[in-house]
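Trainee: What shape does this take:
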Amino acid sequence: MKKQTKIILGILACIMMMAIVLMYKRHWFGAGMKPKQAAISNSDRVVVRDTQEVILNPKKESPKEATQVEFPPNGNNIEDFVPELYKIIMDAEGLLNNDELEDVVLVLRNKTDSTDLRPTLVLLKQPEGGYRLYASAWLAIGAAYINGDYQQYDSEDISIDQKRNLIISTYGSGPVGNRETRYRFIDNELVFTYMEKFNAGAGQQTRVTYDVLNRKVTVEDINTMKEDMPAAVSHGTLPQHPPYLFKELDPTTVFSE
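Mentor: Have a look, this model is predicted:
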């Protein structure tokens, strides 16, 4: 065999050995690797269909289960609806349903457990006097504290405006951010009509508004790293869905599922 042929065969043998080694490494060291996108759970996404995909702040803690509490269906005054274990921490008066009688909304808190979910009661004034319990919602506002001693919101407020909207507002720093939810009686049911969320992070502020009745979502991203703080606005469409009922809704997850 000529010397030149031996050299060529030797080179080919080396190339084959290197290929085998590379395939071995790729199989054993790369098999468990996944693209970075796979680490983002689908539960933390909201799809803005016309423009882009928005990734919301994921929830850090699983919600507590609602306490099994029976509220009376009727009462002569608002105190009749407050169990011994609870106290009123917020209240609002105004016209909610289609009559001209002033209704009341209460937010209660467990006296012995600040991390317990806080029920929100909607009491409808009756023509003959007293109130009727329309609904009790355990997820409308969330717990006051999480992890025992961490206050979830800096401030909170509930109100009934002149357009008969029940408005629940929470304000917090960090990942919690600010949130306003609105509800209105439509066809004798108190339904979710609007939500606005605002979050500020390193170099960016994001405001998202959900016009539930018209199925519109608007996302505004503000770049705070630049002096003129430019804003990028995107618009999208919410999927068709039956009315979201106040007594069943969890506003923290309604558009993250």
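
Trainee: contacts and neighbour counts: CA atoms only from here.
Mentor: OK.

Trainee: elements contacting the helix or strand that contains A135?
Mentor: Using DSSP states H and E, A135 sits within strand 131-137. Applying 3 or more CA pairs under 8 Å, 6 or more residues apart in numbering; DSSP states H and E, we find strand 131-137 packed against strand 74-75, strand 120-125.

Trainee: Identify the residues contacting the first one?
Mentor: Around strand 74-75, the neighbours that count as contacts under CA atoms under 8 Å, 6 or more residues apart in numbering are F81, G130, Y131, R132, L133.

Trainee: The second one: neighbour count?
Mentor: Here the number of neighbours of G130 (other CA atoms under 10 Å) works out to 15.

Trainee: how much space between the closest residue to it other than its chain neighbours and T252?
Mentor: Once flanking residues are discounted, G130 sits nearest to N76: 4.0 Å by CA to CA, 6 or more residues apart in numbering. Remark: distance between N76 and T252 (CA to CA, to the nearest Å) = 34 Å.

Trainee: circling back: out of the contacts of strand 74-75, flag the one nearest to S155.
Mentor: Taking CA to CA as the measure, S155 lies nearest F81 of the contacts of strand 74-75, at 24.7 Å.

Trainee: hmm, back to that, okay, the contacts of strand 74-75 in JSON lines with distance to E61 next?
Mentor: Output for the contacts of strand 74-75, formatted as JSON lines (distance: CA to CA, whole Å):
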{"residue": "F81", "distance to E61": "30"}
{"residue": "G130", "distance to E61": "39"}
{"residue": "Y131", "distance to E61": "36"}
{"residue": "R132", "distance to E61": "34"}
{"residue": "L133", "distance to E61": "31"}
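
Trainee: Just the buried ones out of those, please.
Mentor: Applying 16 or more other CA atoms under 10 Å to the contacts of strand 74-75, the neighbour count classes F81, Y131, R132, L133 as buried.

Trainee: Next, the second sequence, to be compared with the first:
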Amino acid sequence: MKKQTKIIVAVLAAVLVLAMVFVYKLHWFGAGMKPQQAAISHPDSVVQAVVDTPEVTSLPKTDGPKAMPDVEFPQSGNKVEDFVTGTYEIAMDAKGFLDDDELEDVVLVLQNKTDSTDLRPTLVLLKQPEGGYHLYAASWQAIGAAYINGDYQQYDSEDIKIDQKRNLIISTFGSGPVGNRETRYRFINHELVLAYMETYNVGAGQQTRVEYDVFNSKVTVEDINTMKEDMPSTISHDTLPDHKPYLFKDIDPTVVFSE
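Mentor: Below is the predicted model:
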């Protein structure tokens, strides 16, 4: 019996040692898992921020659209630079004949040097017979901000020009929902009004181009089905409702026809 007792004691001792080793390892492996478990249970913890940093920083910001700044520009100036006040600088400019005279006018798009997400004013400067320029109008919505949501560039490229038909043409090109847009403004009865707009957008399986012929109150829509190999297109026409002239200084091209 003594021999059997010794054997039983030895076996129990071995089992006890193995159990202690198992508990020891389980403790340390469990400790190694605790930070991730804590991150799941407490999403506001510092560990969560460290573990999920790439995913969190890649999410789009949710800042709302900027309000129109309360800024007044000079009504007249001897040179173009006289209208570039405060923290603004010239981002784009165009020269040409806009109104009915033969004096070369200037259009400026200004950018706030301290905030790239600020709305950019577009200034129409009419050359005066006696020299210098008169500020006809400033639009805060003609082109929109260069950056949105903090650091997201809104357009891939953009351009303004005055063509030979005395149209002010503003073009923006962007991927995704923003799409491409061209707006044309022309002086009619001494007011600069929206004459034409064209938009182009690409969606899932479809491309859509819309022409708004404002002067003739016509809308033309072309839908292209990109899901089929031959990419068939359908064209439809509609009529714009009667409306007073869309003044350059007042309208937002992104929503003017959304109704």
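
Trainee: Please state their TM-score.
Mentor: Once superposed, the chains reach a TM-score of 0.76 (TM-score structural alignment, normalised by the length of structure 1), with 198 aligned residues with a CA RMSD of 1.1 Å.

Trainee: And the furthest pair within the contacts of strand 74-75 of structure 1?
Mentor: F81 and G130 (11.1 Å).

Trainee: now the strands: where do they sit in the stretch 151-257 of structure 1?
Mentor: Under the criterion DSSP state E, counting those that start in this stretch, strands of the stretch 151-257 of structure 1 are mapped to 155-160, 166-171, 178-186, 189-201, 204-211, 216-223, 231-237.

Trainee: CSV for the ones you listed, including distance to Y24 of structure 1?
Mentor: Below are the strands of the stretch 151-257 of structure 1 laid out as CSV (distance: least, CA to CA, whole Å):
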stretch, distance to Y24 of structure 1
strand 155-160, 58
strand 166-171, 54
strand 178-186, 52
strand 189-201, 43
strand 204-211, 44
strand 216-223, 45
strand 231-237, 46
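
Trainee: Dump the ones you listed to JSON lines, plus mean neighbour count and distance to N110 of structure 1.
Mentor: Below are those laid out as JSON lines (neighbours: other CA atoms under 10 Å; distance: least, CA to CA, whole Å):
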{"stretch": "strand 155-160", "mean neighbour count": "18", "distance to N110 of structure 1": "17"}
{"stretch": "strand 166-171", "mean neighbour count": "20", "distance to N110 of structure 1": "19"}
{"stretch": "strand 178-186", "mean neighbour count": "20", "distance to N110 of structure 1": "23"}
{"stretch": "strand 189-201", "mean neighbour count": "20", "distance to N110 of structure 1": "25"}
{"stretch": "strand 204-211", "mean neighbour count": "18", "distance to N110 of structure 1": "31"}
{"stretch": "strand 216-223", "mean neighbour count": "18", "distance to N110 of structure 1": "35"}
{"stretch": "strand 231-237", "mean neighbour count": "15", "distance to N110 of structure 1": "39"}
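
Trainee: Tell me which residues touch the counterpart of Y171 of structure 1 in structure 2, please.
Mentor: By TM-score structural alignment, Y171 of structure 1 lines up with F173 in structure 2. Contact analysis of F173 of structure 2 by CA under 8 Å, 6+ apart lists Y155, D156, S157, E158, G179, N180, R181.

Trainee: One more pass at 10 Å, please.
Mentor: The contact partners of F173 of structure 2, by CA atoms under 10 Å, 6 or more residues apart in numbering, come to Q154, Y155, D156, S157, E158, D159, G179, N180, R181, E182, T199, Y200.

Trainee: which position in structure 1 aligns with the fifth one?
Mentor: Spelled out, it's E158 of structure 2. Taking TM-score structural alignment, the alignment pairs E158 of structure 2 with E156 from structure 1.

Trainee: any idea how far the nearest residue to that match once chain neighbours are set aside lies from W28 of structure 1?
Mentor: Of all residues beyond its chain neighbours, the one nearest E156 of structure 1 is T170 (4.5 Å), with distances taken as CA to CA, 6+ apart. As judged by CA to CA, T170 of structure 1 and W28 of structure 1 stand 50 Å apart.

Trainee: Please apply the same query to P175 of structure 1.
Mentor: Per CA to CA, P175 of structure 1 is found 38 Å from W28 of structure 1.

Trainee: For the two, indicate the residue with more neighbours.
Mentor: A direct count of neighbours by other CA under 10 Å for P175 of structure 1 and W28 places P175 higher, at 15 against 9.

Trainee: so how far is P119 of structure 1 from the more buried one?
Mentor: 23 Å.

Trainee: Then G129 of structure 1?
Mentor: Applying CA to CA, the value for G129 of structure 1 to P119 of structure 1 is 24 Å.

Trainee: Who has more neighbours out of these two?
Mentor: Between G129 of structure 1 and P119, counting by other CA under 10 Å, P119 is the more crowded of the two (25 against 11).

Trainee: which non-adjacent residue is nearest the more buried one?
Mentor: Once flanking residues are discounted, P119 of structure 1 sits nearest to W138: 4.4 Å by CA to CA, 6+ apart.

Trainee: For H134 of structure 2, see how far away the counterpart of that neighbour in structure 2 is.
Mentor: Here W138 of structure 1 is matched to W140 in structure 2, going by TM-score structural alignment. From W140 of structure 2 across to H134 of structure 2, the span is 18 Å (CA to CA).
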